[in-house]
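A.B. asks: all I have is the shape, not the residue letters:
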């Protein structure tokens, strides 16, 4: 209500000062818009007409005239005033710029359709879609045009299709939105069908239902909705509401990708990369990943970055790799954050910068990425004995200086305390990764328990984590598990079992596997 009162107050102000702006066209344009906001259509029409009378062609597109001309079209009876309609259509076309608001182009397109110029209307709607302007409205109008349905049918329901479901949203309002979306979907509106499929997939406003997910995505996809085609492709990939079928997945992903859907382009690139539902094709893989990357698809950017980093499908180009990885990492893609962290650690494509490495590894680790957690934990242990690095490795450690110790002893104590604090951080990260079944994280955690690094010594726990990692084929864990059986560390001695495990470790290429140590040795990253 306050906004409405403010509009009326502004309208009165326009009325008071209009005599001072008799020769100034923009005044009447803004006056007309304010009148529209208060619902005074007669005054709005009068002001737009005055604007037109005062306006002079400035030899370049004028966005005010484009908007005024589109607004005037709403006051015209197209059946009885076709020439007047043509006049304002021409004015709008001549002054509409490519970057202008898509709603103006949408209004112009609907006017074209009302005069039977469907191909012109189609081009304008498609322009909006291609340039990400008034997309949902333009897609629905284009669908109506193809079905020979009234061009504005369902447009008023766009509010429901763009409604943001939030925890704090009113339950009754949510139910109303879901019911309206269902009505539109059952009426055959492709965008509503896609949205309903998403609601059933995510369990938002309705109970999760895999069959309904597939049903509605399929209906929408069959009407050429690119988002639905991409989603349907993933249903076939994952077996969501339908049996897995990689070839069908590729078919639907390709349909969406060819319409410019970035998610589908990325997914299709992965299919070509891994030979899923299609023959492996490195050139096609990179082509689709690049298309998606240029549309800021983070998964594609991360994959393309790794391709350049390791020479998959393309020649190694570390600088390009870092460029793509950074773009993805800045969108919170955890795989890219881990890879970018390692680039900074090793100086690949970028100047070596260990502080930046820690920043990116920590970002990934804090998103619960196991590789990031292991990488961060490993780095903490590798460098926690170096005084010059301890300050940016440590976090949340309370300051303490024992006053009874001498300066030399106190400094030694503080440095030792900080090392222990960093070790404890590392153990926390290893544990998080280990609990996600990351084999390397499990092996590192076993090392910590065996050598009392950041935790109390516990051979039984060490054996448990070595065994978990070994079960996943981790060569180092197999080697250390063999040593546990040989020396009775956390388990009863069993030389036969030790030999068997050592043989497997050797085949998998474990470092130092040929010789069994007689006793537990401290890891290479132990600072003591």
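C.D. replies: All right, it came through fine. Just so we're clear, the structure is a prediction, and the values are computed from it rather than from any experiment. Numbers count the residues shown, from 1 in each chain.
A.B. asks: from here on, contacts and neighbour counts on C-alpha atoms
C.D. replies: Noted.
A.B. asks: same question for the one helix or strand residue 479 maps to: list its buried residues.
C.D. replies: Using DSSP states H and E, residue 479 sits in helix 475-487. The neighbour-count check on helix 475-487 (16 or more other CA atoms under 10 Å) flags 475-487 as buried.
A.B. asks: how about the strands in the chain?
C.D. replies: Ranges of strands in the chain, per DSSP state E: none exist.
A.B. asks: also this one, for the comparison:
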């Protein structure tokens, strides 16, 4: 029995070393991909090499690389654009608990990219992403709650999620939407948010600002 235990312990140690080596090499491929992708002027060759190394890592189970490969297929940089492949890799990343992949799966379901549009499923994935630490998940949920898209309309919760996400996203659309939600109770702050959004190039915010303050 002691001999069997020693043999099993030796096998387990070898397996752990092999797993560590496998995990390490996926990150070496991932880092190589980022080097090519991150060059100031990434040539078509750089983009293809980035896609190649991300695929090597993703095929070995690196979920961060799976997400990156999804982006490459979505944007057509290094590979021909392919929304079906993009969704497939985003889903693999999401299934591996990657918060960025989870957000993208939600986006695909909301917009009907490579799948039948289903805002209720989109909302589920946004919530999963948000609870996994992706602040943009709360941002997207806020808009859906404010408009009653894919879930019951809840202006109070929409406002709460925007208040939570806006300090980190600084998104001009979030400022525009939050201004709409608080205009009746806090017109001064609503005006300030619209001004900020307008200065960031949001044309709809500029129109809203003119409506409530013709001087602008």
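C.D. replies: Cool, the structure landed. Since the model is a prediction, treat every value here as computed from it, not as a measurement.
A.B. asks: TM value for the aligned chains?
C.D. replies: The TM-score (TM-score structural alignment, normalised by the length of structure 2) is 0.78; 194 aligned residues with a CA RMSD of 2.4 Å.
A.B. asks: hey, where'd the helices end up in the stretch 251-400 of structure 1?
C.D. replies: 262-274, 282-294, 298-310, 318-329, 334-346, 354-366, 370-383, 390-393 (DSSP state H, counting those that start in this stretch).
A.B. asks: got these as CSV, with mean neighbour count and distance to residue 198 of structure 1 columns?
C.D. replies: Listed next are these as CSV, based on neighbours: other CA atoms under 10 Å; distance: least, CA to CA, whole Å:
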stretch, mean neighbour count, distance to residue 198 of structure 1
helix 262-274, 26, 15
helix 282-294, 21, 22
helix 298-310, 25, 20
helix 318-329, 23, 25
helix 334-346, 25, 24
helix 354-366, 21, 27
helix 370-383, 24, 28
helix 390-393, 16, 43
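A.B. asks: format these as JSON lines; extra columns: distance to residue 430 of structure 1.
C.D. replies: JSON lines is the format used below for the helices of the stretch 251-400 of structure 1 (distance: least, CA to CA, whole Å):
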{"stretch": "helix 262-274", "distance to residue 430 of structure 1": "30"}
{"stretch": "helix 282-294", "distance to residue 430 of structure 1": "32"}
{"stretch": "helix 298-310", "distance to residue 430 of structure 1": "24"}
{"stretch": "helix 318-329", "distance to residue 430 of structure 1": "22"}
{"stretch": "helix 334-346", "distance to residue 430 of structure 1": "15"}
{"stretch": "helix 354-366", "distance to residue 430 of structure 1": "10"}
{"stretch": "helix 370-383", "distance to residue 430 of structure 1": "6"}
{"stretch": "helix 390-393", "distance to residue 430 of structure 1": "16"}
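A.B. asks: nearest to residue 445 of structure 1, out of these?
C.D. replies: With CA to CA as the measure, helix 370-383 is the member of the helices of the stretch 251-400 of structure 1 nearest residue 445 of structure 1 (9.8 Å).
A.B. asks: what range does the helix holding residue 479 of structure 1 cover in structure 2?
C.D. replies: Matched against structure 2 by TM-score structural alignment, helix 475-487 of structure 1 finds no partner residues.
A.B. asks: which strands or helices does that helix pack on?
C.D. replies: helix 459-471, helix 495-507 (3 or more CA pairs under 8 Å, 6 or more residues apart in numbering; DSSP states H and E).
A.B. asks: ok, residues contacting the last one?
C.D. replies: When you say that, I think you mean helix 495-507 of structure 1. Here helix 495-507 of structure 1 makes contact (CA atoms under 8 Å, 6 or more residues apart in numbering) with 475-476, 478-479, 481-486, 513-514.
A.B. asks: do the same with stretch 119-126 of structure 2
C.D. replies: 102-103, 105-110, 137-138, 140-141, 144, 149-151.
A.B. asks: kindly name the residues of structure 1 that line up with that stretch.
C.D. replies: By TM-score structural alignment, stretch 119-126 of structure 2 lines up with residues 246-253 in structure 1.
A.B. asks: what's the mean deviation for that stretch versus structure 2?
C.D. replies: Its aligned residues in structure 2 lie a mean 1.0 Å from stretch 246-253 of structure 1 after superposition (mean CA distance after the TM-score superposition for structure 1).
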